[in-house]
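In: Sequence first, predicted model second:
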Amino acid sequence: MGLRIGDIAPDFEIDTTEGSINFHDWAKGSWVFFFSHPADYTPVCTTEMGRTAQLADEFAKRKVKPLGLSTDTVEAHKGWINDINETQNTQVEFPIVADKDKKVAKLYEMIHPGESETATVRSVFIIDPNHKIRLTMTYPMSVGRNFAEILRVIDALQTGDKHGIACPADWELGGDVIIPPTVSSEDAQKKFPQGFKTVKPYLRYTSVKDED
């Protein structure tokens, strides 16, 4: 059975482009955007690695550490990074795991035999500071990830944790949020003094601010 939301992300020790890491020690106190790509020196992966690097400031302000992975070697990763930096006009500074023995790929079930017996698909794990898996997504090899959605869901998770709310469909940072049905109207009045709108007893909207 695969990893599920709410599970503790498995720990591992492995070589990366930034040296050997113990995953839990490296991630301690931070959110993690852990993602796999099929192979170095391939076109879609080059754009994805470049986009991750371009968004370094966006990840940093959310206290998120990106961590890439493929089954290539450290040497291959480092050579490819030069191509990424050149073609994507950026600087890759986050570590990329060299999972040549497929140890971590198997641990996180990143290899889907229907796509490839040896290369990882485009898996995404959003992991919180307690090492808990909060979101999983899997893209096929031929489709690059939507990084606006990755940032959006990190915002949603962090906003939910901070304010005890849920986020509606297509929610974006700054938009109205939903008061969970488990919060009584009496408690909602205390918790959300800014007020809320009741559409149905189970559907109540309110607003929150980052500085609240």
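Out: All right, it came through fine.
In: hey, let's count contacts and neighbours off CA atoms from now on
Out: Will do.
In: Check which helices and strands the lengthiest helix in the chain sits against.
Out: Determined from DSSP state H, the single longest helix within the chain is helix 147-163. In terms of contacts (3 or more CA pairs under 8 Å, 6 or more residues apart in numbering; DSSP states H and E), helix 147-163 is not packed against any helix or strand.
In: Can you give me the buried ones in that helix?
Out: Neighbour counts using 16 or more other CA atoms under 10 Å place 150, 151, 152, 153, 154, 155, 156, 157, 158, 159, 160, 163 of helix 147-163 among the buried residues.
In: A strand includes residue 136, no?
Out: Yes - looking at residue 136 with DSSP: H, G, I helix; E, B strand; the rest coil, it is inside a strand.
In: mind listing what it touches?
Out: With CA atoms under 8 Å, 6 or more residues apart in numbering as the criterion, the residues that contact residue 136 are 4, 5, 123, 124, 125, 126.
In: Residue 29 versus residue 161, what's the distance?
Out: Residue 161 sits 15 Å away from residue 29, taking CA to CA, to the nearest Å as the criterion.
In: for comparison:
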Amino acid sequence: MEETVVKETVKSLPRIGSKAPQFEAVTSHGILRLSDYEGSWVILFSHPADFTPVCTTEFIGFQEIYPQLREMNVELLGLSVDSVSSHIAWVRNIEEKFGVKIEFPIIADLNKDVAQLYGMIMPEESSTETSRAVFVIDDKQIVRAVIYYPLTTGRNMDEILRLVKALQTTDQHGIATPANWREGDKVIVPTPATTEVAEERMKDDSVECIDWYFCKKQL
């Protein structure tokens, strides 16, 4: 019975390429729905608890990249199982103690409704706190990337920025991005689907080919 339950739970979790599960939730900015963000990209992320040191560093980090994200048409939406009052008090504390004003909303998921919907709770690690999950949702409300971090490890904001930029660049130009890619670096040209196209690719001076399947170009 236990094995069946686990399989059913995993099956229900959002997958890359699937429609992001819709929800309505109480937040530090009032009641919000995921559908309110349609037309914008969204980074939905969870943290274990308010008034904890690692989470505090993360919220400061997310706020620091928030202006850059908004320039990229990306909104931030945090979540934990704390109350709205706790969120408000914590945000005020961060501003008072660290001089950083948190401008994005935080979901108060007391009943764990959204956390369960998105698989943000790892019972083997903690049954009472949400993990450090990150869901990148595009402007069509499709899940494009999912990252999980353990409770002990804070997230890398540069990587989150890089990931979103890579996804948006891929959408815009129909390419892929190599390991450690950053804006301005060469991108990967899609692998040829036929022998004829492979032959043509090797003669194309606009791309840099190591072999027929491995070609880069500058955008």
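Out: Sure, I can see it. Every value quoted in this text rests on a predicted model; they were computed, and no experiment measured them.
In: so the residue lying farthest from the centre of the first structure is in which element?
Out: For the first structure, the residue at maximal distance from the C-alpha centroid (CA atoms, centre = their mean) is residue 186, at 35.2 Å. Element membership for residue 186 of the first structure (DSSP states H and E) is helix 185-191.
In: okay, and the next helix or strand after that helix goes to which residues in the second structure?
Out: Proceeding N to C from helix 185-191 of the first structure, the next assigned helix or strand is strand 197-200, under DSSP H and E. Matched against the second structure by TM-score structural alignment, strand 197-200 of the first structure falls on residues 208-211.
In: mind checking how far that stretch is from the chain centre?
Out: 32 Å (CA atoms, centre = their mean, to the nearest Å).
In: Residue 77 of the first structure corresponds to which position in the second structure?
Out: In the second structure, the residue equivalent to residue 77 of the first structure is residue 87, according to TM-score structural alignment.
In: which residues touch its match?
Out: The contact partners of residue 87 of the second structure, by CA under 8 Å, 6+ apart, come to 28, 50, 106, 108.
In: Which position in the first structure pairs with the third one?
Out: Under the alignment defined by TM-score structural alignment, residue 106 of the second structure is paired with residue 96 of the first structure.
In: secondary structure element for the closest residue to that match other than its chain neighbours?
Out: Take residue 96 of the first structure and drop its neighbours on the chain: the residue closest to it by CA to CA, 6 or more residues apart in numbering is residue 68, 4.4 Å away. In this assignment (DSSP H and E), residue 68 of the first structure forms part of strand 64-70.
In: Can you name the next helix or strand after that strand?
Out: Moving toward the C-terminus from strand 64-70 of the first structure, the first helix or strand encountered (DSSP H and E) is helix 74-88.
In: what range in the first structure matches the lengthiest helix in the second structure?
Out: Secondary structure of the second structure per DSSP H: the longest helix is helix 53-71. Residues 43-61 of the first structure are where helix 53-71 of the second structure aligns, with TM-score structural alignment as the criterion.
In: Could you pull out the buried residues of the matching stretch?
Out: In stretch 43-61 of the first structure, residues buried by neighbour count (16+ other CA under 10 Å) are 44-54, 56, 59.
In: All set now, cheers.
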